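>>> What follows is a predicted protein model with its sequence.
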Amino acid sequence: MIGQYNSNSIYSDGYHYNPQEPLYFMSFASQKNSINLYHSGIYEMLKIYDWFVNEDPKHCFRKLDIGKSCICYKKMEDISFNLIAELSKKNTVKE
């Protein structure tokens, strides 16, 4: 999985199950039937989730497949990298 990971030093004790491993902020994973984008901001901040849900139909003709922090794409062609670039600017790790 390709991702942006962050130091545990900015999170409180007990936040993560293994304090020796960094926490991810945003990452991509290729699964058997989909390409998944994981973004902590969507999970943690409702305003970012709502923004993404409203913006996605403007960039992709397929129905949005989204979970708590996971956005699933069936094909590489479905991914709007411009929208993901905007998403990545919506919040910082400390937020």
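Ah, there it is.
>>> Going by C-alpha atoms from here, please, whenever you check contacts or count neighbours.
OK.
>>> what does the longest helix seen in the chain contact?
As assigned by DSSP state H, the longest helix anywhere in the chain is helix 46-59. The list of residues contacting helix 46-59 from outside it, by C-alpha atoms under 8 Å, 6 or more residues apart in numbering, reads Gly41, Ile42, Tyr43, Lys63, Leu64, Ser80, Leu83, Leu87, Lys90.
>>> What separation is there between the third one and Lys68?
Computed with C-alpha to C-alpha, to the nearest Å, the distance linking Tyr43 and Lys68 is 5 Å.
>>> got it, and the second one?
Going from Ile42 to Lys68 by C-alpha to C-alpha gives 7 Å.
>>> Does Ile42 belong to a helix, a strand or coil?
helix (DSSP: H, G, I helix; E, B strand; the rest coil).
>>> Got another one to weigh against that:
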Amino acid sequence: MPGNINTPQAYIAQLEPARQVPFLRIWHILQQYIPKGFQEQLSYGMPGFVVPHTLYPAGYHADPKLPLPFASLAAQKNYISLYYMGFMDETVLEWFAQQWEQMTGKQPDIGKCCLRFKKTTPVPDALLAQLAAKLTPEQWIGVYEKGLGR
């Protein structure tokens, strides 16, 4: 990735056109449905949404200078990854997996907090919209702090 990538728009612009289309489809859903309070920015080298320090001064525990990450989207070599930290909440993860399976007939390709979209993955836009809107910044902070044992 070129070193002059410092905004979500620059990240997207450097993608080859065939990868921009599916990437933008998911990115636009996130932009439209992520609740107010999250801030759009390049986070860990990927377009994403964070809880700004104005809402959560403690920042990310691994590096408190960084805002608390929430969701990021990355174009990997063979797939697109949605890093959705809200999956730390088991009820959100279980709800999503069940809904995905009902809508697609398949289980989602999910890692810890990573949902992978391969070329053949059906993307249920309405479900992604519901997922994006599922947690407010305050709810996400609560899930995050619970996970840290605070």
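That came through, no problem. Not measured: the values here are computed from a predicted model.
>>> So which bits of the longest helix of structure 1 are buried?
Across helix 46-59 of structure 1, burial judged by 16 or more other C-alpha atoms under 10 Å covers Ile48, Tyr49, Phe52, Asp56.
>>> any idea which of the residues you listed is closest to Lys94 of structure 1?
Of all these, Ile48 has the smallest distance to Lys94 of structure 1: 14.9 Å, by C-alpha to C-alpha.
>>> residue in structure 2 matching the closest one?
Using TM-score structural alignment, the equivalent of Ile48 of structure 1 in structure 2 is Val92.
>>> What of Tyr24 of structure 1?
Under the alignment (TM-score structural alignment), Tyr24 of structure 1 maps onto Pro69.
>>> do Ser34 of structure 1 as well
In structure 2, Ser34 of structure 1 lands on Tyr79 (TM-score structural alignment).
>>> nearest spatial neighbour of its match, skipping sequence neighbours?
Lys118 (4.5 Å; C-alpha to C-alpha, 6 or more residues apart in numbering).
>>> Next one: Asn82 of structure 1 relative to Lys58 of structure 1, how far apart?
11 Å.
>>> how long is stretch 87-95 of structure 1 end to end?
End-to-end for stretch 87-95 of structure 1, by C-alpha to C-alpha: 14 Å.
>>> how much space between the residue sitting furthest away from the middle of structure 1 and Met26 of structure 1?
What lies farthest from the middle of structure 1 is Asp13; by C-alpha atoms, centre = their mean that is 23.2 Å. Distance of Asp13 of structure 1 to Met26 of structure 1, given as C-alpha to C-alpha: 21 Å.
>>> How about the residue nearest the centre of structure 1: what's its closest non-neighbour residue?
The residue lying closest to the centre of structure 1 (C-alpha atoms, centre = their mean) is His39, at 1.7 Å. Of all residues not flanking His39 of structure 1 in the chain, Met26 sits nearest, at 4.4 Å (C-alpha to C-alpha, 6+ apart).
>>> OK, contacts around that neighbour?
Neighbours of Met26 of structure 1 in contact, by C-alpha under 8 Å, 6+ apart: Gly3, Gln4, Tyr5, Leu37, Tyr38, His39, Ser40.
>>> what's the nearest residue to the third one if we skip its chain neighbours?
Looking back up the chat, that one is Tyr5 of structure 1. Tyr24 is the one closest to Tyr5 of structure 1 (C-alpha to C-alpha, 6+ apart), at 4.1 Å.
>>> Cool, thanks, signing off.
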